[in-house]
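Student: What follows is a predicted protein model with its sequence.
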Amino acid sequence: MHYFLKNKLSEALKKLNYPQIEIEVEIPKNEAFGDLSTPIAMEISRHLKKPPRTIAEDIISTIDRDIFEDIQIAGPGFINFTFKNNYIFSELSECLKEEEAFFVQNTGKGRKIQIEFVSANPTGPLHLGHGRGAALGAALANILREAGYNVSTEYYINDAGKQVELLGLSVYVALQKLFGKEMELPEECYKGEYINELAKEIYDLYKNDLKDKSFDEAGDLLIEFSYKKILNDIMKDLEDFGVVFDKWVSERKLYHTGEVQRTILKLKELGYIYEKDGALWFKSTAFGDDKDRVIIKNDGTYTYFASDIAYHKNKIERGFDELINIWGADHHGYIQRVKAAVQALGMSPSQIKILLVQMVNLLREGKPVQMSKRAGTFVTLRELIDEIGADTTKFIFLTRRHDSQLEFDIEIAKRQSQENPVYYVQYAHARINSIFEKADINPEKFSGELFNENEIKIIKKVLMYPMIFDLSVQMREPHRITFYLQELAAMFHSYYHKYRVVSEDSNLTETRLCLCRAVMLALRHGLKMLGVKAPEKM
């Protein structure tokens, strides 16, 4: 519907010799304002210096009204469109013929996009913020691939530097306790039962070799064993969460292959590296950053930013048209320096999009849950998956825009009721599936004249899904699909309780089965995009 309207508006602009601007179409919040609306007249008025309502009248005068029940101008110049029922029924017929292909168009046309997400330091279990980022990244990859983009997903492993050294030191201290030696754990070290578990594994494997070794002597082994074990656990947690990556990139490898050093040399040749106070600095202020950034400290050690620049150079050289980084909200201050580095290396800053994910506030019956037995300071993604399942966790993570706060009540998520959003949506799909176990459908036989007002509203809702999907792709926001699915499921459940789908009236039955089939197709496709199962029974 929205593509059809956009084409009609584009034709109108050509006939009027108006500027060919990008046409925005939206769903009015108040259904009294029609099925679709556009602010195009107000946009064009900025170019032509004409009153928007006059422009709106000009546009309306050129549009063939054959498929529109009504076209109205509202407010300062919005144009509201209401489609005729015959057009609605013909679109429903197309949906039933094309099935899920009806909902998408190839807008990506093979453009290459890389999405880097999660990328948690392999120094401890994944927390809920990582899980929310994982759900977002995987769903975003799904919808972009469905829209015709060539998508590559990637996890960047921070397996070099101070954090993994602190992991090794934390395990060393725990190991000394197993040897009967008491050592004080430095404040910045990692805590939690998982550290003791790592120490016990190492003790069982290497106790005779490590008993009298200092950290300088044993550190490399402890670091290597510990971070690899944690990384394997992270991989398993993500796999069980239904999130897989096309590529895993090691920070260590960037150093071992000389890529970090070559990147610094390239920036130096471009004039963006200088020395000051014994350190090497990247001239990020040349690209809008508030200050220049150290990449090699005065003691000769590299900052994390140095390897991050090399990693983004590596991405650029792989020929992606767009880079999407999904980070925790605490990385907000890092955005400008990374964009500066990307620009210095020859990529437009508009080609990199950084999505910040807010943390999750976990509740149980409305009360905060803060502690984990295993991690010590936070509830792990694994604990949540084990208690309520991957589908429920993923769906709820996607019920809010990524940069807004999310409250997640475990007990509500376990309920089989309207309060639990994923159950409510999945149950709508299963409920329709149970109808089709008892009845066949013939899409050629439905009669539009038999649809009542409530049914036409549901059909229109189904026909709006391609627009919701398209907006999710354009805005890089999968949560729009989650909102839509909840609304469609609520409409269907209400309908199901009010009307009997299968009855003695064969024509009415066939018509209502077609309605149910269309709803089922939209629910199934939306859930698939979110990486959530569409169960046949519940």
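Tutor: On my side now, so go ahead.
Student: Please make it C-alpha for all contacts and neighbour counts, starting now.
Tutor: Noted.
Student: where do the helices sit along the stretch 401-538 of the chain?
Tutor: All helices of the stretch 401-538 of the chain, identified by DSSP state H, counting those that start in this stretch, fall at 410-414, 421-436, 453-463, 465-475, 479-498, 506-530.
Student: Comparison target, given below:
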Amino acid sequence: MTPEALSSALFDIVTARLDARRAAEPDAAAETISVVDVQLERPRNRDHGDWTTNIAMKLAKSLGTNPRAFAAELTPEIEAIDGVAKVDVAGPGFINITLETAAAGEIVRTILEAGDDYGHNHVLDGLSVNMEFVSANPTGPLHLGHTRWAALGDAIARVLSASGADVTTEYYINDAGNQMDNFGASVLAAAKGEPTPQGGYPGEYIQELAAKVLAQVPNLLELPEKEAIAVARDLGYLQQLEEIKTSLENFNVHFDVFFSERTLHAVDPETGTSLIDQAAVRLREQGHVFEKDDAVWVRTTDFGDDKDRVLTRGNGITTYFAADAAYYLNKKDRGFTEKIYLLGADHHGYVGRLKALAAAAGDDPDVNIKILIGQLVNLNGAKLSKRAGNIVELDDLLNWVGADALRYSLARYPADSPLSLDGETLRSRTNDNPVFYVQYAHSRTRSVAKNALAAGVDRSAFEPALLTHETETELLGSLQELPRIVAQAAELREPHRVARYLEEVAGHYHRWYGACRVLPLGDEPVSDLHRTRLWLNDATGQVIRNGLDLLGVSAPDRM
């Protein structure tokens, strides 16, 4: 019996009680619930059963009864559910449910039939999400900080998609503004063999970009200074952006959209206005724009911001906030119900202004925008990039530690927790390395399956009632949890829950492997117990594989 089937059966039982209450006392308050309100949890103490629910405590008040007494009333009906072996009432009204061995083991069949889709759920069906993350300036290589946002952002997008949301991953290219002119001047200076200009970008990578630009435009140094800077800027930027994209793909992070900031500034020849101009008009129509000191402002303090924000300065130059406004409205126009921003630790000040912007645009800041602030990360033993000079570069990290260890370790912790990782631990092939521990469990399931085939053990029989060993009970219990864990990770935007879950599954599997045999010993004949345990072995491999995929991590067959 799956958790979903048990929840549905419990829902039918309590709904009948609510309907009876309404029929008997039409004027009495009786709560309306859905099947998602019937939540099941795994008891911390396995002696308390396979599942526990607090539904009696939730509904007792609306039914005018005591929670524990109501739980006791429900007990006979729950015990009558096919596959339930025992029901106990604990504490103030918790209902603990123990399944029959065969019913508990049926999750194995469910997992293998679902295959790669096991763990997927529908809690976010109908939600359209724009997930923007990384968005590093295209003026240099990606560094360790960007690496964390890439791993987290992509993992969040994956669990959202697995829970039914329609997700678009997006990289905002900051390709407008003074930093781009400084970048162009730096590339040109390198091409001339001159020192890096004040406020420019140093590093060997600038020398490399300059060589590529010169190869494309051999007469670069003959152009007028202003034109030469523009050419160096635009061609160098395209080269750097391609390098960023390649680094991300090597990190197994794919973006659906690369959105250029220049798009917001570009003037439409038909209307004679830019998206930034149009944003100002739309916010004015909402009644939130005013003029003061020759500048154009948005009254964001009406929506909790610490100060009002300038759209256009007195000299006619638009601000970064104006671009933020145009970009938010562009996302809204593209139909995204929720706009998620994953920002760095130095962007706390953006939370208030972005939420105020959403409200000024007519959205609900508690529903239509979510801002996640990622904290700093350091990796002990990581060396500064020789090319960039002052950063730990993503490409160097990939060569040193590997994509799997980096992705898993960075997604293993909440975004808002400062993080210090040990590089040598991540490189090690020991149980101290969490990703190795989980991946090794998967490779062990594949090795067992291969050896079983050679020994004549196949999946021609499945008798879940035979899975009675305590390690089998533990393993079965954890395998049932993946859909709930994925749904919870998606709703909370916390993919680290998937990583911690996988470590629990791996631990249960390793203990089961040590206690129960899939292969017959010596001349022992192949039995249905061996065959059924092969099903359990393969189902465990499927769960680990599915969970690792949600984190963007591979599931190797051999270690």
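Tutor: Alright, I've got the coordinates. In this text, all values refer to a predicted model and were calculated from it rather than measured experimentally.
Student: and of the helices of the stretch 401-538 of the first structure, who's closest to Arg53 of the first structure?
Tutor: helix 465-475 (25.6 Å; C-alpha to C-alpha).
Student: report the angle between the axes of that closest one and helix 479-498?
Tutor: Interaxial angle, helix 465-475 of the first structure versus helix 479-498 (axes from the mean of the first three to the mean of the last three C-alpha atoms, to 10 degrees): 160 degrees.
Student: In the second structure, point out the residues matching helix 465-475 of the first structure.
Tutor: Taken onto the second structure by TM-score structural alignment, helix 465-475 of the first structure occupies residues 482-492 there.
Student: Comparing that stretch with the first structure, how large is the average distance?
Tutor: Taking mean C-alpha distance after the TM-score superposition for the first structure, the mean distance separating stretch 482-492 of the second structure from the aligned residues in the first structure is 1.9 Å.
Student: Grab the nearest non-local neighbour of the counterpart of Asp290 of the first structure in the second structure.
Tutor: Asp290 of the first structure maps onto Asp306 of the second structure when the alignment is built from TM-score structural alignment. Closest residue in space to Asp306 of the second structure, ignoring its immediate chain neighbours: Gly352 at 7.3 Å, by C-alpha to C-alpha, 6 or more residues apart in numbering.
Student: count of residues packed around Pro365 of the second structure?
Tutor: Residues contacting Pro365 of the second structure under the criterion other C-alpha atoms under 10 Å number 20.
Student: That one against Arg353, yeah?
Tutor: No: contact criterion C-alpha atoms under 8 Å: Pro365 of the second structure and Arg353 do not qualify, at 10.7 Å.
Student: residues contacting the residue nearest the centre of the first structure?
Tutor: Nearest residue to the geometric centre of the first structure (C-alpha atoms, centre = their mean): Leu136, 2.5 Å. The contact partners of Leu136 of the first structure, by C-alpha atoms under 8 Å, 6 or more residues apart in numbering, come to Phe397, Leu398, His402, Pro478.
Student: The second one - how many residues pack around it?
Tutor: Under the neighbour criterion other C-alpha under 10 Å, Leu398 of the first structure is assigned a count of 23.
Student: Same check on the first one?
Tutor: One way to gauge burial is a neighbour count; for Phe397 of the first structure, by other C-alpha under 10 Å, it gives 25.
Student: And it, what's its match in the second structure?
Tutor: For Phe397 of the first structure, the aligned position in the second structure is occupied by Leu410, per TM-score structural alignment.
Student: in what helix or strand does the match of Asp290 of the first structure lie?
Tutor: Assessed by DSSP states H and E, Asp306 of the second structure sits outside every helix and strand.
Student: can you map out the strands along the stretch 301-450 of the first structure?
Tutor: Secondary structure of the stretch 301-450 of the first structure (DSSP state E, counting those that start in this stretch): strands at 322-328, 352-357, 360-364, 367-368, 406-409.
Student: Reformat those as CSV; add distance to Val342 of the first structure.
Tutor: Shown next, in CSV, are the strands of the stretch 301-450 of the first structure (distance: least, C-alpha to C-alpha, whole Å):
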stretch, distance to Val342 of the first structure
strand 322-328, 10
strand 352-357, 8
strand 360-364, 30
strand 367-368, 40
strand 406-409, 31
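Student: Those strands: which one's closest to Phe117 of the first structure?
Tutor: The nearest among the strands of the stretch 301-450 of the first structure, by C-alpha to C-alpha, is strand 322-328 at 4.9 Å.
Student: how far apart are the closest one and its match in the second structure?
Tutor: Strand 322-328 of the first structure, aligned to the second structure and superposed, deviates on average by 1.9 Å (mean C-alpha distance after the TM-score superposition for the first structure).
Student: which residues in the second structure does that strand match up with?
Tutor: Using TM-score structural alignment, the residues of the second structure aligned to strand 322-328 of the first structure are 338-344.
Student: contacts for that stretch?
Tutor: Contact with stretch 338-344 of the second structure is made by 127-134, 145, 149, 153, 331, 367-376, as judged by C-alpha under 8 Å, 6+ apart.
Student: one more time with 7 Å
Tutor: 128-133, 153, 367-375 (C-alpha atoms under 7 Å, 6 or more residues apart in numbering).
Student: Over to stretch 70-87 of the second structure?
Tutor: Stretch 70-87 of the second structure is contacted by residues Met1, Ala56, Ala60, Val89, Gly93, Ile95, Asn96, Ile97, Thr98, Leu99, Glu100, Ala103 when judged by C-alpha under 7 Å, 6+ apart.
Student: how about a cut-off of 8 Å?
Tutor: Contacting residues not belonging to stretch 70-87 of the second structure are listed as 1, 9-10, 13-14, 56-57, 60, 88-89, 93-100, 102-104 [C-alpha under 8 Å, 6+ apart].
Student: same deal with stretch 396-415 of the first structure?
Tutor: Contact with stretch 396-415 of the first structure is made by 131-132, 135-136, 329, 355-366, 388, 392, 419-423, 477-479, 482-483, 530, as judged by C-alpha under 8 Å, 6+ apart.
Student: Select only the buried ones of those in PyMOL?
Tutor: This is the PyMOL syntax for the buried subset of the contacts of stretch 396-415 of the first structure, where burial follows 16 or more other C-alpha atoms under 10 Å:
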select buried, resi 131+132+135+136+329+355+356+357+358+359+360+361+362+363+392+420+421+422+423+477+478+479+482+530
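Student: Now the biggest helix by length in the second structure: buried residues?
Tutor: In the second structure, assigned by DSSP state H, the helix with the most residues is helix 225-250. Neighbour counts over helix 225-250 of the second structure (16+ other C-alpha under 10 Å) mark 228-241, 243-245, 247-248 as buried.
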